[in-house]
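**Student:** Curious how this folds, go ahead:
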Amino acid sequence: MTTSRGSLRHFLLHGSLVTQIAIGLVLGVLLAVAWPAGGSAVGILGEIFITALKSVAPILVFFLIIASIAGMRRENKTSVRPILSLYVIGMLLAALVGVALSFMFPSTLILRDTAAVNAPGGVAEVLRNLALSVVDNPVHALANANFIGILAWAIGLGMMLRHANETTRDVLHDISRGVTGLVRMVVRVAPIGIFGLVASTVADTGFDALRGYAHVLGVLLGGMLIVTLIVNPAIAGFVMRKNPYPLVLTCLRESGVTAFFTRSSAANIPVNMELCRKLGLDEDTYSVSIPIGAAINMAGAAVTISVLTLAAAHTLGIHVDLFSALLLCVVAVVCACGVSGVAGGSLLLIPLACSLFGISPAQAMEVVAVGFIISVVQDSAETALNSHTDVIFTAAVLGAPDNPAELAARE
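**Tutor:** Down below sits the predicted model:
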C-alpha cells in the first residue's frame, strides 16, 4: 500500500505532464457525458487555472525578456551572425505560414468570455494603440497585463542593463529562474485545470468545443509540416546552393525525433552538438549557435502564437487586415524569442500577441488554456521543429557535407 501511494505521489509530482493532461482531458469528457451537472460544477477548477495563468504571465514576460537581453554577449565569431540571421528569417516565415493558414482555414474556439472587444478600426488605430501601449507606465502595464507596454519596458531595461556588472546580470538571471519556477508550479496543475475546463465546456456546449480544438490543432500541425518540409529546405537550399533534403531528413531523424519525445530544446542540445560533430562542422561556431538556437530559434512557437491569436480574433469577430497580420508576424517572432523553458512556454506569450487586437487578458488566457488542451501533440511537434532547425541552419552556413546521412550514422 505504501509503495502504491509513493508511486502515485511520484507520478502526480514528477510524472509526464503530457500523460497527465491526456488523462485530465479524457476524464473531463467522460464526466461531462455521464453527469452534465457535475461537469458544470467542476468548471471552477478551470477558472482557477486560467486566473493563475493570467496572474503570473505578465511577470514572466517582464523578467524573462530583461534577463535574456541583459545577458547577451557580443559575439566575435563572424560565422555565428549569419546563422542568427537565418534563425530570425526562419521564424518570420514560420509566422507568415501560420497567418496564411489561419486566413485560409479560420478556427473558431468556444470561449466563456465573449464580451464585445473594441477591435481596431484600421491601420491608423492599430498604430495609435500600439504607441500608447508602448509608453504606458510600467507599474500600470504590469497591473493591467498590458503586454505591449511590458515588452517595451523589458526590452529597454534589458538593453540598458547589458552594461551592468556581472553581479547585476546574475541577479536578473536568478529572478528570471525564480519566476520560471513559479510558472512551472502553475503549469504542473494544468491537468486539473484542463479537467475542469473540458468537463464544463463539453457539459455546456456538447462536442462542438472538441471539434474546434481538433481544427485548430490541424492548422497548427499543418503549418509546422509546411515549415519543416518546405520553408526550412528552401532557406537551407538557397544558402547552400544544393539539394537541402538529405540534410533536412538527417536532422529530422537524428534530432527531431528525439526532441519530439523529450519536448525540450534545452535537453536536446547534447544531441544537436553530437550531430554537428558527426557532420564535421566547425566546433567553435556550433558550440555557440546550438545553445543560442535552443533559447531563441523557435519557429514552432511562432506558428503557435500566430495561429492561436488569429483563432481568438476570428472567434470574437475581429477583422484583421493585412498590415495587422504582418505586424502580428513580427510580434510573434519577438514572443517566440522570449519563450520560457517550461512546457507550453510559447502559450504563455499568446496574450502579448492578442493585445494587438484589443483582446482582453481574460479572453487571451482562455485561448492559452485551449493551447494546453491540445499541447499533448502540439508541444511535441513544436519542440521537434524548433530543435532540429538549429542544426539545419548551422550546417547550411558552415557547409553541409554531401553525405550527411552516412556521417550521422557513425558511432
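
**Student:** contacts and neighbour counts: CA atoms only from here.
**Tutor:** Will do.

**Student:** Skipping adjacent residues, who's closest to residue 69 in space?
**Tutor:** Nearest non-adjacent residue to residue 69, counting by Cα to Cα, 6 or more residues apart in numbering: residue 158, 4.9 Å away.

**Student:** next up, for comparison:
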Amino acid sequence: MRKIVDTYLSVGVVPLIILGLILGVLTGWLVPSVGASLGILGDIFVGALKAVAPVLVFCLVMSAIAGYKSTQGETKPIKSILILYMMGTFLAALTAVVASFVFPTEIVGLTAQTAVEQSAPKTLKEVLTNLLMNLVANPINALANANYMGILTWAILIGFALRGATDTTRQVVMDLAGAITNVVRWIIAIAPFGILGLVASTVAKTGFDVLKSYRELLQVLVGCMLFIALVANPLIVFLKTRKNPYPLVIACLRESGIAAFFTRSSAANIPVNMNLARKLGLNEDTYSVSIPLGATINMAGAAITINVLTLAAAHTLGIEVSFGSALLLAIVGAVSACGASGVAGGSLMLIPLACSLFNIPNDVAMQVIAIGFIIGVVQDSAETTLNSSTDVLFTAAADPKYSA
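**Tutor:** This is a model prediction of the structure:
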C-alpha cells in the first residue's frame, strides 16, 4: 500500500487532476448514470476543503502574528497587495463595462422568467454595513459560518495578544498551525478524485445543450475574464516586478485555477492557494493573511459578472446607458464585488444592487440571478478561477522574492 501511495504522489497532483478531468468528462457524457453517482467524490472533496479552510486560516494567521519577529529593513508587502487587489478589481469592472458597450448582448427569455425570491442587499450602504458587522462577529460563529473577515479579525487580535505569551505557548500555536497544514496537504492529495466526481456529475446532470442559448452572454463574460487573467493582470505584475510575469501567471492558473474552476468557491480554494504559496517560497507571515483576505475582497471575476449581467439586462429592456452611468457602474461594481460571498454564486446576489442604478425592477433583477445560476457551470467556474488564482499572483508580485 505504501508503494502505491508513493507512486501516486510521485506523479504530481496537476497531471492527475488533468487525467481526472478527462475521465470525468467522458464518464458524464457516455455513462450519465455513473457520472451522477460519482458526484459523491466531488462533494466529499469540496466539503473537506470548506471544513478545513476556516480552521487553517485562523491558526495560520494567529501563528504568524504571534511568532513574528521583525527584521531591520524588512518590507511589509500587505499594503502593496491590497493596492494590487483594488487595482485588479476596478480594472476588471471597467473592462466589463467597455466590453458590454462594444459587444452589447441581450438575455434570452428574461421577461418570461419567473421571479426568484432571494435575499439580496439593495444599497451600497447595506453591503458596507454587512462587511463591517462581519468584522466583529462572534469568533465561534465566524469559524462555523466561514466568515473570513471575522476569522481574520479575531486571529489578528489573538495573535497580537499571544506575542506577550511564553515561548512554549507560542510554539504550541505554531505546531498547531503546522498540523492543520499537514491535514490540508492530505486533502489536496485526493484532489484528482474530487475533480473526477465534480466533472462527471456536472456533465451528467447539465450536459452541454443548456449553455447554447446563452452562448453570446457567456462569450462576453469569459472573454473579459480571459483578458484580465492573460493581459491585464500580467501587465500589473510586470509594472510591480519589472520581470516577465507569465511564468508566475501560468503557475498560478495551473495549480490554483484548475482547482478553483471545479470547486467554484474562493473560500474552499484557500487551502490550495496556501499550499501553492508555500511551494513558491513566499513569506508565510504575509500569505497567511493576504490569501484569506483576497478570498474576501479580491473579486475581479465577481465585478465582471455583476457588470456584464446588469448591462445585458439594461440592453434587453431597451434602457439607454450613458457613459457617466457606466462609469458609476464600474465603481459600484468594484466596491460591491468586495462584498461578494466567497462561495459558489456569491456574486450573483449583488446584481440587484447594480440593477438599481438603472431603475431595473427588483423582480427582473431576480430573474437575472436565476439565469446566472443556469450559466453558472461555466460563468461561476471561470469567475472563481480568476478570483482565486489572482490572490496568489498578487501576493507573489508583492513578495521581495519577485518584486523589483
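
**Student:** Superposed, what's their TM-score?
**Tutor:** Remark: TM-score between the superposed chains equals 0.61 [TM-score structural alignment, normalised by the length of structure 2]; 281 aligned residues with a Cα RMSD of 3.5 Å.

**Student:** on that earlier part again, does the residue nearest to residue 69 of structure 1 touch residue 68 like I think?
**Tutor:** Yes. Using Cα atoms under 8 Å, residue 158 of structure 1 makes contact with residue 68 at a distance of 7.5 Å.

**Student:** Comparing the two, which shows the higher neighbour count?
**Tutor:** Higher neighbour count among residue 158 of structure 1 and residue 68: residue 158, with 25 against 22, using other Cα atoms under 10 Å.

**Student:** The more buried one is in what secondary structure piece?
**Tutor:** In the assignment (DSSP states H and E), residue 158 of structure 1 maps to helix 147-161.

**Student:** which other helices and strands contact whichever helix or strand comes after that helix?
**Tutor:** Moving toward the C-terminus from helix 147-161 of structure 1, the next helix or strand (DSSP H and E) is helix 166-188. When contacts are defined as 3 or more Cα pairs under 8 Å, 6 or more residues apart in numbering; DSSP states H and E, helix 166-188 of structure 1 sits against helix 43-70.

**Student:** residues in structure 2 matched by the helix it packs on, start to end?
**Tutor:** With TM-score structural alignment applied, helix 43-70 of structure 1 matches no range in structure 2.

**Student:** For that helix, name the packing helices and strands.
**Tutor:** Applying 3+ Cα pairs under 8 Å, 6+ apart, we find helix 43-70 of structure 1 packed against helix 147-161, helix 166-188, helix 190-205, helix 361-398.

**Student:** Please repeat the previous calculation with a cut-off of 6 Å.
**Tutor:** Packing partners of helix 43-70 of structure 1 (3 or more Cα pairs under 6 Å, 6 or more residues apart in numbering; DSSP states H and E): helix 147-161, helix 166-188, helix 190-205.

**Student:** Now do that helix and helix 166-188, the angle between them.
**Tutor:** Angle, helix 43-70 of structure 1 to helix 166-188, by axes from the mean of the first three to the mean of the last three Cα atoms, to 10 degrees: 160 degrees.

**Student:** could you check the angle helix 361-398 makes with helix 43-70 of structure 1?
**Tutor:** Orientation check (the same axes, to 10 degrees): helix 43-70 of structure 1 against helix 361-398 gives 40 degrees.
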